[in-house]
Structure formats: C-alpha cells, structure tokens
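Asker: Here is a sequence with its predicted model. Questions after.
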Amino acid sequence: MSNIQSGNKDRLHHWDFSWALYLMLGIPFHAAVIYSLAHEWAVSSPDKSQVLTWLSSFLHTFRMPGFFLLAGFFSIMLLDRKGPMIWLKSRLFRLGVPLFSATLLILPFQIVVQSVALSVNGTLPWADLSAYTTGQLTQFGEPWISHLWFLWSLIAYCVGLAMLHALVGGANLRAALDGLVGWVTRNRIASFIGFAGLCAATAYVQSVVVAASPYYGNAVINYNAYILYFCLGVILFHSSKMQDLLVKPGPTAACVGIVLAVLSVFPYTDLLGHTLNVIAGIAGALLIVGYISNLAVKHFNRPNAKVRKLVDASFTIYLFHHPIIFVLATLFLLVNLPPIIEFVIIAVVAGVSSYAIHQLISKSSILSMMLGSNATSRSGRSLVKVTG
C-alpha cells in the first residue's frame, strides 16, 4: 500500500501542506498578474514587470492543477463511503453556501473597485463612472464569476462524478479505473500516442471555440481545463501504482517540470505548436505537483499545529485576498513605485489582512458556515471536508 494511504485514511495530515500551499499561492499569483505583460487583469498597473510576468505564468501552470487533483482524490474517497446522493447533497451545501454568500458579499464590492480603478488610470471618465458601475452590477459577466470560478467548476465536476458513480456503481467504476491503469502500464507507447492524440484534439477544440467567441470561448476553456486533473485525482485514489508515481518526483524531476511549465506558456502559431504546449503544460504540472506531494509525504505526515492553522484559514483567505488586492492595486495606481516593491507590499498586506478576516469570521458559526471557514476541522480531516 502506498504511503499516501498508509495509516488511518481519515487522518491525512501530510496533505494539509499541499492543500494550504495551493490556495495560499493565489495571493502571489494575483498580486503578480497586476503587472503581467501577458495578461490584462481586472485591475492592471500600467507599469509592467517581466519577472512578475514569469512568476504569475509559472504559478498558473501548477497551482490549480494541484488543487483539482486533490479535489478529485478526496471526492471519490468520501463518495465511495457515503454513496452518491448523501455525498452530493453535502457537497452542494458545503460548496454552494460559500459560493452564494461570496457572490453576494464580495463580488459587488470588487465590481465597484474595478470600475473606480478604470477611472483612476484614465480609461473611464469620472463622469461616466456611475453609469458604467451600474451597468456592470446589473448584467452578468466575468466580474460576477471572478475568483469564485473554481467553486462553479468543482460543483460541476462533483455532480458529474456523482452521476457516473450512481450509473455504473462504485465497484464497477473502481474495476474500470484499475483496468485502465493496468492497460496504460502494459502499453506505455500506445498510451503516450493516445495521450498525444488527446492533446492534439484538445488543442484543436480550443482553437475552434476561441475563434467562435474569443471572450466566452476563453472563459469556457479556462473554467473546464482542470477536469483532467480532477479525473486523475479520482484514478489516483484507486491506484497504488499511480500514488507511488505521484510522490516519486525529486528535485531533478521538479526542474524538468519547471522547464516544461515555462515552455508551455510560449506563444504558438499552429496546431502542432499548440499541441506541444498542451503536452508540456500537463507534464510540467504533474511533475511539479508530484514533487510537492513528495515533500508533503516526507515532511508533513504528522499533525502540525502551524500548518493546521493555515489549512483552517486557507479557504477564507482565498475568498478575501482577492478584493483586498483589488483595493491595493487601485491605490498603487496613484503612486509610482517599482513593480517589485508594490508586489511585495500587496502580497504581504493581502495575506495578513485576509488572515485577520478569517480570525474574525471564525468567531461566528453563521459567518463560518456562509464563508467556508468551518469547512475544515481540527481532526486531521480538514482537506477531506473541503474537497470531498
């Protein structure tokens, strides 16, 4: 049996490190993308930085893949135990309530701040600010999804998994996944060819969707791109071979993963280039996530009070760091500091402030339920309860 599942399955302390890390990396990612040359964020600075462009692009290659991999792993764990109906009802409540609450309490504030930022940087005349803000608040668009997209995606993935589990049965699903892993192990060349073909098909579909609707097409792709990692997490739970492979990458493999991740964000001009980008992105993400998993199993396989505190706070921190960064990025439009200095200030202040908000929210059971800070517990099952 793999190290991942050794001992009491309920007490998976070593995953707390990975869970907290992937969510907490949202802070430097969103603070860096303000200054990115590659992306025009909701609140962007006119002062760009190549270093921060690289940092934001690099973090993007593995942060959410790792999150959804763990989400798939623990989703199937609890689904097997509870059954599809009970499990899905729990998921819809634990994910849906924070999604609904944050949509009503956080996103309108962000929309207002984003509109003000446009006037501060001169893009939107101050005289038009009120009408523009009202329009943004009263019509559905990306600002009404924002950083909560992962909850929408996770809910959709959970619904799909529950339906599949109910249709084929847990035992049959487990047998099919075991058979798939066995076939891949015995037919590695054919498996790689199939994987490359799937990546080519994915690249082609992406190009067609984006060409049909650049704005909504990119949104559809971005919100559904992580289903692969969620599915890999499901397979991972049922396969000790896959679990052993996950925690195998060491520093050398991590370096290879970083190189592949960097290559995956290079611009491409044709379908072949796009396909190679997709292959490099997936392989790079898995190698980096594997190395993080390796570290987690080696160094965080027992209760750790400090890590547990971060895990308990991580979901609320993720919800609230985003609007705080919006405010700070808007304020920094009024001054002229080097991007790196602004980035450090924004990341530190956003991290400390959002943790302070968690501390306040955790004192109220109602607010904790609304904003997800009670989705974790102190029993060593925190990751299971949030993603499961």
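Answerer: In hand now; what should we look at?
Asker: make it CA atoms for all contacts and neighbour counts henceforth
Answerer: Noted.
Asker: Can you tell me the SS state at residue 39?
Answerer: coil (DSSP: H, G, I helix; E, B strand; the rest coil).
Asker: Spatially, what comes nearest to it if we skip its sequence neighbours?
Answerer: residue 33 (6.8 Å; Cα to Cα, 6 or more residues apart in numbering).
Asker: before we move on, what about residue 329?
Answerer: Closest to residue 329 by Cα to Cα, 6+ apart is residue 43, at 6.5 Å.
Asker: In contact with the one you found, which residues?
Answerer: 34, 114, 117-118, 326, 329-330 (Cα atoms under 8 Å, 6 or more residues apart in numbering).
Asker: Contact partners for the closest residue in space to residue 299 that isn't next to it in sequence?
Answerer: Closest residue in space to residue 299, ignoring its immediate chain neighbours: residue 14 at 7.4 Å, by Cα to Cα, 6+ apart. Going by Cα under 8 Å, 6+ apart, residue 14 touches 296-297, 299-302.
Asker: And here is the other one:
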Amino acid sequence: MAVGTSPRIVYLDGLRAFLMLFGIPYHAALAFSGQPWLVRSEQDSAFLWFLAEFLHVWRMPAFFVIAGFFSALILRRRGPGAWFRGRLRRLGIPLVTGVLLLWPAQWWAIGYSRMGSHEGAVSYMADAAWPPSSAWTIHLWFLVNLLLYSAVLALAASPWLRRYTGAVARVLVARFVARPGVCLTVFAATSVVLVTVGLAGWEHWHLRAVTNGLVARTVLLFAPAFLLGVLLGSRDGLLDRLARIPLRAVVPVAAAAVGAVLAARSWPTLGSGGTVLMEGVAWTVGGLGMTVLVLRVAPRLFPRPRAWVTWLVDASLPVYLIHMPLVLVSSLLLIRAGVDGVVGWLIVVSVTLVGSLAFYEVANRVPWARYAVNGSHKAGKSIHGHMKTRLASWTRN
C-alpha cells in the first residue's frame, strides 16, 4: 500500500501520537528509578531504570523519523516559506506556552526535591528564572530540535539551494529504491561517524555552556533520524520499502545497539571519550534499527481510522505539554508520602494520563487556549462529543 494513501497516514499519525504519550511512563519511570533526575526517589529500581532507557532509545528516533517524513510530505505540497511559517506557528506557540505557563509547578517540584524545603524551592526558582537555560524547556527540548531541523530543511528546499539539494536527494532515493537494506546500512554507518565526531566536538568546545542548555546535544543525536524521515517522505512508497527490510538483518543489530546504550549508561568507567563513542554508535544504529521494527508492527495496531485514535492524535501535543508538571508534582508528593517503586510509578502514570487528557478536553473547548497549546485554531476531536454521538446512535437503535 502506498504511503500517500489514507490508511498509511492514519497509521503514522497514530504511531506518532503514542510515541508522544509514552513520555508519561518514561518520565514517571525516571522519577522512581532512584537515578539522578529532576525529582528523585531514594529507592533504587533497576526495572524502572531499564524501562525508561529502553523506551527512550527507540521512542525518540522513531518519533523524529516520522516527523521528518511528514515534514517532507507537506513540503512537497507547499512552498518552503509557507511550510516553515506553519512550523513556526504549530511548534513555536506551544513551546512559548509551555515555557511561560508551566514553569512554576515544574521549578517548585524540582527545587523542593533537591533542597528539601519550600524556601529551597523558592531559591531554586529564582536561580532558574534568569538567564535562559535548559530549565526553561525541560521536556520541550524536542520542539527546539524540530524548529532547528525545520529551518535547515526550509533552507535546503529554498530556490537558492533546491537545484543542488534536489540532485543529491534524487541520487539517494534512486539508490534506496534499488537496495534499501544496503542504503540503510551505509546511512547508519555514515551517521555514526558524523554523530560521534559531532558529540566529541560538542564536549570539547563546551557547546552546552555556549547555548546554556537551550540547545541540547540531542540535536546531533536525532538529526540522522529526522533526515532519514525526510528522505522517506520525498517520494511515495519509500517507507514501504524500509518496512520490508528483512527482520533477520535488523533485529540482531538493533538489539546489540540498544544493549550498548544501556551499557554506556551503566559503566562510568568507560570515561567521557568511550561514552561518547558508544552513544554515537548505539543511539544511531539502535535507534534506526528499532524504528524499522516499530514501523513493521504499527500498521497492525492502527490498520484503519478509529475515533479514539484520532482523539489521541489531536490530544498528543497538549498532553505532552502538561504531563511534565503533573509527573513532577505527583511524584514528589508520593515519594514524600512513602509511596515508592513500581506502585508509585503506576499511580503517577494513571493520574497524569487522566489529568493530561482532561486538560486537553478543557483547552479544546476554548479557542484561545486551543491555539496556545496546539498552535491551531481548528478544534480537535473531543471524546465528550464522540460519546454523545455514540449514545445518540445507541438510543436510536
């Protein structure tokens, strides 16, 4: 089935929404893993730490592949200027909303967890307020990355560069059509080299200090995934060919690379150089390999349009915006109440999911709030409206 047909778009939309929703169990697992994080439990949980790392290593590469795919797909229908203005609105407005409105609860929870008192929390909030830093974005770093990727893509598609970038893209597409497995291997190997060199340069020149954390090193880690998505979206049918790469060639490599990611986080004796090298290899190869596996499974999960999937698709960005303060505050309260480990994690995931979806339902009813959290005036799917329609249908029958 061609990528451009409706069922495939439905499946990709559904997958993208669930990848964003997985941020809830991921961040809740970090809070209760016992590892250093924004809010930290005193009780170590190897299971929750493993779960968090496992989710992250395939979730974000798969997300950026899909984001790149949709970017190229829409860019083919619109000019780069109009497309980028749309990206600024749909990504930039939720980013600004998140930075301006969500910081009090987040900073208070982080400060209280680290300082152990209300006074310490207030002191942390004052320190984080200025200058701009990673404390401003926290979980919204992916929006910063997407805006940067979109700016580069719009520039590459501009009339001044399209002649050259188009020629390169046509060669790459032709090679991929002929031998997708070989091309993916070459792409992954090349990406490993570039990402590893980039990470080494990032550490050597202390670029985190230069950007004060507003731009994270993840902008290098996930650039290959976004680029792969752009190439796949530049022509109909390429995503199908990627998903048909034999699993026997993908599974061992992906599994080994994911294991290397976990190992890189577990062995501090590797040193900074060894960790950078292992992360450059593992995140790139493991992420792209796991993405192929996800793309093989997802069509079976979202084979056709469903009302509840459409609802989650429309709700995914507002849910992601609001979920972090809910996770941080509820985790802090439970940890201080002595509710820890998997039990605390399950409670936080449940409370945050329900609360985030309720937040979307409220925001979706108010035009200005809808625009602030989604960057669009168009009303999304409402579960309340869907249930009313279903109830009316059952009543008539």
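Answerer: All right, it came through fine. Keep in mind the model is a prediction, meaning the values are calculated, not measured.
Asker: So after superposing, what's the score?
Answerer: Overlay of the two chains. TM-score (TM-score structural alignment, normalised by the length of the first structure): 0.84; 371 aligned residues with a Cα RMSD of 3.1 Å.
Asker: Tell me which residue of the second structure matches up with the residue nearest to residue 329 of the first structure.
Answerer: Alignment note (TM-score structural alignment): residue 43 of the first structure maps to residue 39 of the second structure.
Asker: gap between the nearest residue in space to residue 386 of the second structure that is not next to it in sequence and residue 263 of the second structure?
Answerer: Once flanking residues are discounted, residue 386 of the second structure sits nearest to residue 307: 7.5 Å by Cα to Cα, 6+ apart. As judged by Cα to Cα, to the nearest Å, residue 307 of the second structure and residue 263 of the second structure stand 41 Å apart.
Asker: Between these two, which is the more surrounded one?
Answerer: residue 263 (16 against 12; other Cα atoms under 10 Å).
Asker: Go through the strand or helix carrying that one and flag the buried ones.
Answerer: For residue 263 of the second structure, the host element (DSSP states H and E) is helix 247-266. For helix 247-266 of the second structure, the neighbour count (16 or more other Cα atoms under 10 Å) marks 250-251, 253-255, 257-258, 260-264 as buried.
Asker: repeat for stretch 320-337 of the first structure
Answerer: So for stretch 320-337 of the first structure, counting by 16+ other Cα under 10 Å, buried means 320-330, 332-333.
Asker: between these, which is nearest residue 98 of the first structure?
Answerer: Set against residue 98 of the first structure, the nearest of those by Cα to Cα is residue 320 (11.8 Å).
Asker: does that closest one count as helix, strand or coil?
Answerer: helix.
Asker: What residue in the second structure is paired with it?
Answerer: Residue 320 of the first structure maps onto residue 322 in the second structure, by TM-score structural alignment.
Asker: what residues are up against that match?
Answerer: 98, 102, 356, 359.
Asker: Which ones among these lie within strands?
Answerer: Among the contacts of residue 322 of the second structure, DSSP state E puts none in strands.
Asker: Return the member of these nearest to residue 277 of the second structure.
Answerer: The closest of the contacts of residue 322 of the second structure, once distances to residue 277 of the second structure are taken by Cα to Cα, is residue 98, at 33.5 Å.
Asker: For the closest one, grab the count of nearby residues.
Answerer: Residue 98 of the second structure, neighbours per other Cα under 10 Å, totals 22.
Asker: The residue nearest to residue 299 of the first structure -> the second structure?
Answerer: Aligned partner of residue 14 of the first structure by TM-score structural alignment: residue 11.
Asker: May I ask which two of the buried residues of helix 247-266 of the second structure are separated the most?
Answerer: Checking the buried residues of helix 247-266 of the second structure with Cα to Cα, the most distant pair is 250 and 264, at 21.0 Å.
Asker: can you count the residues close to residue 45 of the first structure?
Answerer: Residue 45 of the first structure - counted by other Cα under 10 Å - has 20 other residues nearby.
Asker: ignore the last one, residue 36 of the second structure
Answerer: Residue 36 of the second structure: 11 neighbours (other Cα under 10 Å).
Asker: Please report how far it lies from residue 49 of the second structure.
Answerer: 11 Å.
Asker: got it, and residue 288 of the second structure?
Answerer: 22 Å.
Asker: that older thread, do you know how far the residue nearest to residue 299 of the first structure is from residue 25 of the first structure?
Answerer: 18 Å.
Asker: and what of residue 375 of the first structure?
Answerer: 19 Å.
Asker: now swap in residue 15 of the first structure and tell me
Answerer: 15 Å.
Asker: more crowded one of the two?
Answerer: Comparing residue 15 of the first structure with residue 25 by other Cα under 10 Å, the one with more neighbours is residue 15, at 26 against 16.
Asker: For burial, what's the neighbour tally of the aligned partner of residue 367 of the second structure in the first structure?
Answerer: Per TM-score structural alignment, the equivalent position to residue 367 of the second structure in the first structure is residue 365. Using other Cα under 10 Å, residue 365 of the first structure has 11 neighbouring residues.
Asker: Same question for residue 171 of the second structure.
Answerer: With other Cα under 10 Å as criterion, residue 171 of the second structure counts 10.
Asker: Could you find the counterpart of it in the first structure?
Answerer: Per TM-score structural alignment, residue 171 of the second structure is aligned with residue 179.
Asker: Verify the contact between residue 55 of the first structure and residue 34 for me.
Answerer: No: in this structure, residue 55 of the first structure is not within contact of residue 34 by Cα atoms under 8 Å, at 11.4 Å.
Asker: Who has more neighbours out of the two?
Answerer: Taking neighbours as other Cα under 10 Å, residue 55 of the first structure and residue 34 compare with residue 34 leading, 28 against 16.
Asker: farthest-separated two in the contacts of residue 43 of the first structure?
Answerer: 34 and 118, at 13.5 Å, using Cα to Cα across those.
Asker: returning to what we had before: how close does the residue nearest to residue 299 of the first structure sit to residue 65 of the first structure?
Answerer: In terms of Cα to Cα, residue 14 of the first structure sits 18 Å off from residue 65 of the first structure.
Asker: counting contacts, what elements does the lengthiest helix in the first structure pack onto?
Answerer: Longest helix in the first structure, counting residues (DSSP state H): helix 50-82. Under the contact definition 3 or more Cα pairs under 8 Å, 6 or more residues apart in numbering; DSSP states H and E, helix 50-82 of the first structure sits against helix 14-24, helix 26-33, helix 149-168, helix 227-238, helix 251-264, helix 271-299, helix 382-387.
Asker: Apply 6 Å and report the result again.
Answerer: helix 26-33, helix 227-238, helix 271-299 (3 or more Cα pairs under 6 Å, 6 or more residues apart in numbering; DSSP states H and E).
Asker: That helix against the second structure, how far on average?
Answerer: When the second structure is overlaid, helix 50-82 of the first structure sits 1.0 Å from its aligned residues on average, using mean Cα distance after the TM-score superposition for the first structure.
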